[in-house]
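J.: Sequence below, structure please.
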Amino acid sequence: MPRHHDLPRQDEQTVSIGSLLAIIRPIFRHHWPRLLGGFVALVVVDFLQLLIPRFVKSAVDGLSSGIATPQLLLRLSLLVCLVAILVAVLRFTWRFLIIGFSRILEKKLRDRLFDHILRMDQPFFERWTIGDLMAHASNDLATVQMACGMGLVATVDALVMSSAALGFMVAISAKLTLIALLPMPVLIVCTRILSGRLHHRFNLVQEQFSLLTEFARATLVSIRLIKAYTLERFQEQRFAALGETYVRGNLKVATIQGLLFPIATLVGNVGMLLLLYYGGALVIEGRITIGSFVAFVSYLYMLIWPMMAVGWVANLVQRGITSLRRIHRVLDQQPVVSVGPTIPLPGGAQYLYSCRNLGFTYAGASHPALAGINLEIGPGLLGMTGRTGSGKSTLCKLLLRLYPVPDGMLFFQGVDVNHLSQADIRERIAYVGQEPVVFADTIAANIAFGRPEATMEEIEAAARAAAIDGEIRAFNEGYQSMIGERGVKLSGGQRQRLALARALLCDRPMLIIDDALSAIDVETEQQVIRGILSRLAGKSVLLISHRVNVLRHAERIVLLDQGRIVDQGRHEQLLIHSFYRVMVEKQRGDA
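T.: So this is what the prediction gives:
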């Protein structure tokens, strides 16, 4: 029996840097003029800042030698002011261009991630929690944005500033430069050790954030159930425990970050100490001027920032790579429902679905959910019933192409579904599930979800067919009433009929109703059935229900048991079957 297997979860460590960069490389290519302008402004700012110590050197040497004049000092002061103004303007320019680019990159990555998630099939959402996906679309994207924004800025700034400062320092005294840089290997070794640990700990923090987000989402969604069972305190304790774990993880990350900065500062200050000792001796010996010594000190101060930036950049890069790996793990997933070379869907006023020895087994299940199903779903009302777990909802999911099926088992318009576009099939099917989905929007917007362009007359006609028009008008604002998150202002029966009105408004050739009338009273149920039959004449309707009053309107009823069709026929014909007869007698007794 064919099985649906779990998607293999790729080991994050096996993904190459090249594969990760391939995710963001197209965005960089598209916006290279913006980046080029930003980095040019950044480099010019760095070189302008390097000119100021030269002006100070000239002023100090002039003062120490007695050749300085007020005009010289005024000219140097004006030059410093001019450089400062240019630095301010260009600094705004590079921030606008480069940091702005990082926000554009974040937006494009979020759009790509969202589009990819929308294209995934049911098995994907059985493996990934909503909280995990929300963490990818929030924390992880923000981390990548920071790495591609300030991380790039700090990297380029540190490279340019350190290279230029070293050049000026070597020009003053190569020996003194070597002495000032003696502590640098300590920083390199410490950064390498701490960066590896940072990657592992930050990855754990992101996973803990996913758990925290998912728990909060699940709690809010089921808030009425939690209150009904007075579990508020219990949920608070569980949430607090998750939050404590998340904080501990962040503290471990902060410990590493807290070590990087002090180590970089210590290395810079040790270099300054060596400079003061040996550089002062060179001044006393007259081998360099006081102005050169002051300029050298200024350049070394400029070099301390790149030293500190090493730790900061390493932190940003490691966090960015970790988050990009997590995003790559989602983008690397592919739908299990495969489609071979597609062919055009044969047209027609009526559509036919055919099952030929159809079988399906869920991943990890020991028994098939469906086996040997031979069935045709064509124009007219086809009923289906059976015990709980007999495979009725599974069949609906296969018809909607939410799970994969082998070749030669499922046909739409006479063509194997594996050779048809999933969109072509789904665009011709309206579906009402067991758990109706409604949104925190107006009633009209909920009904028009499948056809946003529908007029109010069409929306009202669909609501009348679903026997909910009168109840909608009883609301203060009628069809413009907000129904709250997950339809909290509606009863279960109202939500079901609203979802049915949405499906009827779509006016598609095929309608699948998966036990979506269970919360409706008998009188309303008959109104709904009449509305369905009046609007869907000549269309294909699959109606799954356990209620005899609904099923008896069907031209044919299919009885499922343990994933197999055990009988089919009209209502009167199925009365000879024990299960169906017991169901009828019980419902008559209840009535």
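J.: can we go C-alpha only for contacts and neighbour counts from here?
T.: OK.
J.: what number of residues lie near Gln10?
T.: By other C-alpha atoms under 10 Å, 13 other residues sit near Gln10.
J.: My guess is it contacts Arg329. True?
T.: Yes - with contacts counted by C-alpha atoms under 8 Å, Gln10 reaches Arg329, the gap being 6.7 Å.
J.: Thr129 against Thr213, yeah?
T.: No - look at Thr129 against Thr213 with C-alpha under 8 Å: they stay out of range, at 9.6 Å.
J.: and for comparison, fold this next one:
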Amino acid sequence: MTSSESEQNHPQTKPSLAVLLTLLKPIYARYRSRLLLGFLALLAVDFLQLTIPLYLKEAVDVLENGTATSQGLLRLGGFLLLTAAAILALRFSWRMLIIGFSRRMEADLRARLFSHILTMDRSFFDQHPPGDIMAHASNDLSAVQMASGMGMVAAADALVISGAALVLMISLSPFLTLMAILPLPLLGFSAWFLSGRLHTRFDQVQHSFGLITEFARNSMVAIRLIKGYTREQQQIKAFSELGEKYVAANLRVAVVQGLLFPVAILVGNLGMLLILYYGGRLVINEVITLGAFVAFVHYLYMLIWPMMAVGWVTNIAQRGFTSLARIHRLLAARSRLESSLQVSEQSKVGGKDFSARFLVDPLISLRGLSYSYTGARVPALTGLELDLRPGILGIAGRTGAGKSTLCRLLTRQYPLQDGMLFFADQEVNTLAPSLIRDQISYVSQNPVLFSSTIAENISLAAPDASPKEIEAVAELAGLHAEILAMERGYQTRIGERGLRLSGGQKQRLAIARALLADRPVLIIDDALSALDVETEQQVFAGIRARAAGKIVLIVSHRLKLLSGTDQVLLLDQGRVVALDRHEQLLQQHDAFYQAMAQKQQRRAS
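T.: Got it, this is the predicted structure:
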């Protein structure tokens, strides 16, 4: 894969706000009725809050004028009580509607992210380790949810309250309103200056979180290896160092946050100081009534909340924007394996025909097959010319000869140039990758198992398989008796990554799974290495029993196993150096094959 391919899988350009909002637009459209009702309830709450100072103004004025009556005060108290009750009900409603929307949006975005990740090729996962993806699906989505929930509410609330409060303040006293807003430019400049720095620093926080998550995941996966080499203290030290970097990144964010809030409070209090001085003088000079001054002070308090909210909303918005940009980079990545829309439609139409044709006459053709990993100086494979037909083909070669790369390319894990690989005489780039993978059972060097029962792990590719079918393939893989000896047989839970199984049991379970899938091609990439020779031969006999009419590729270094294959393919430095029967290769005195044979003979003796 070239560097340009890597860039397509991991775009680095910072997306604009308009581009980012397109991610959320379909979700907002889906829940627009819910949002509309929520914001109507929010506006109603704001309107009712704005009436409270007017009731207080009336009460203070009648008390000051000596015209107050018990009935009038009770009437005002009743209005205040009803207003408070309405505010309570409406506030509960908008929280349920708008905050509920933000949670639904988070779930929808997480599902979209998960679905997209499952479509990506192996080069994407080479760029993004699991810890990084987990950070996106946890911290980043939470930040977007917060911005789309409380952040959006606070922004709308502050805008409505501040606008309405200013109008009412002007109606009470234009001069006092001017005094109140004099410090506002300081707040605007501070928010503009600090928000840009908050974006960069929060991006560093999320990156650090991804690193620490990936380190913890790797440590848990390799816990037995860590304990076996007594590396606990070194892991603790390395984890602590990552934790310190994460804390330092958060403290840099806290510095910006710590400036935003005090500045907002300072601006609000400066306005209050000016109002107390000038407003008090206006009351003394009887320019405004005491009730009007009390109402004005209440409206100023309402204005201080939006001033303080500027810092909080800026913080939440920048966190949400940063996280949304990180999520966008994942969603913008495209698998190089996916065909164009036109080709994909052709694949859908001709998919059944291809599968039926390949099942009847399995043929894989390599025509100058070459591949280079990103950043590698030497190609992993160069100019492979080969036809793979039904039968068992052994593959051998030195470490780094290209054996695993060939297996990965056949299973469409990496992109290829046109004209290099054909299935049933059809070029692979004209077929959907899933269509190719449906023809192949693949067992990798490190079998992947799930924290579920043995039966569920074996039946992964054939979930409708009967217990007898599962037991039959387990028997072929030499695992049936060992499973029955376990406490719950096939219903035994094997733990994360098959924690309760030995290396050989994991490999045989994965082989049983591949045999149960019963596909035209079976690829076993050095997945018999943990077995003793006797068990290996038993498993190989089971594979041969299911090999009729199938293309079977077995990567191995053991001559006992290779001697039972129909042919052996020798690779060296990414090139085919020999293709013949085991006996013929020994007679041809191939240097590598001879050395491997002598070494294993000495070990056996």
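J.: thinking again about what came up before, ok, Thr129 and Thr213 of structure 1, which is more surrounded?
T.: Between Thr129 of structure 1 and Thr213, counted using other C-alpha under 10 Å, the more crowded position is Thr213 (21 against 15).
J.: Helix or strand: which one has the residue lying closest to the more buried one once chain neighbours are set aside?
T.: Computed as C-alpha to C-alpha, 6 or more residues apart in numbering, the closest residue to Thr213 of structure 1 that is not its neighbour in sequence is Gly131, at 4.7 Å. Secondary structure assignment for Gly131 of structure 1, by DSSP states H and E: helix 130-135.
J.: Can you name every helix or strand that that helix contacts?
T.: Judged by 3 or more C-alpha pairs under 8 Å, 6 or more residues apart in numbering; DSSP states H and E, helix 130-135 of structure 1 is in contact with helix 184-221.
J.: excluding its backbone neighbours, what's nearest the residue mapped onto Leu421 of structure 2 from structure 1?
T.: Under the alignment by TM-score structural alignment, Leu421 of structure 2 pairs with Leu410 in structure 1. Nearest in space to Leu410 of structure 1, with sequence neighbours left out and distances taken as C-alpha to C-alpha, 6+ apart, is Cys355 at 4.8 Å.
J.: Report how many residues lie close to the one you found.
T.: 19.
J.: so what corresponds to it in structure 2?
T.: Aligned partner of Cys355 of structure 1 by TM-score structural alignment: Leu366.
J.: distance of the residue most central in space within structure 1 from Gly131 of structure 1?
T.: The residue lying closest to the centre of structure 1 (C-alpha atoms, centre = their mean) is Ala137, at 3.6 Å. Note on Ala137 of structure 1: its distance to Gly131 of structure 1, by C-alpha to C-alpha, to the nearest Å, is 10 Å.
J.: Phe55 of structure 1 now?
T.: Taking C-alpha to C-alpha, one finds Phe55 of structure 1 at 57 Å from Gly131 of structure 1.
J.: Quick one: neighbours of Val294 of structure 2, just the number.
T.: Residues lying near Val294 of structure 2 (other C-alpha under 10 Å) number 18.
J.: I'd guessed it sits against Glu58; true?
T.: No - counting by C-alpha under 8 Å, Val294 of structure 2 does not reach Glu58; the two are 10.1 Å apart.
J.: follow-up on the earlier one: list the contacts of the residue nearest to the centre of structure 1.
T.: Taking C-alpha atoms under 8 Å, 6 or more residues apart in numbering, we find Ala137 of structure 1 in contact with Arg110, Leu113.
J.: Can I take it that it is in a helix?
T.: Yes - assessed by DSSP: H, G, I helix; E, B strand; the rest coil, Ala137 of structure 1 belongs to a helix.
J.: So which residues of the stretch 351-500 of structure 1 form strands?
T.: Taking DSSP state E, counting those that start in this stretch as the test, the strands found in the stretch 351-500 of structure 1 are 353-360, 370-377, 380-386, 410-412, 415-416, 429-432.
J.: Dump those strands into TSV; add distance to Val488 of structure 1 as well.
T.: Converted to TSV, the strands of the stretch 351-500 of structure 1 look like this (distance: least, C-alpha to C-alpha, whole Å):
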stretch	distance to Val488 of structure 1
strand 353-360	36
strand 370-377	35
strand 380-386	29
strand 410-412	38
strand 415-416	41
strand 429-432	19
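J.: who wins for proximity to Met583 of structure 1 among these?
T.: Proximity to Met583 of structure 1 (C-alpha to C-alpha) singles out strand 380-386 among the strands of the stretch 351-500 of structure 1, at 9.7 Å.
J.: those helices in the stretch 351-500 of structure 2, which residues are they?
T.: Secondary structure of the stretch 351-500 of structure 2 (DSSP state H, counting those that start in this stretch): helices at 403-410, 433-437, 454-458, 467-476, 480-484.
J.: right, so the ones you listed: which one is the most enclosed?
T.: Ranked by mean neighbour count, those are led by helix 454-458 with a mean of 23 (mean count of other C-alpha atoms under 10 Å).
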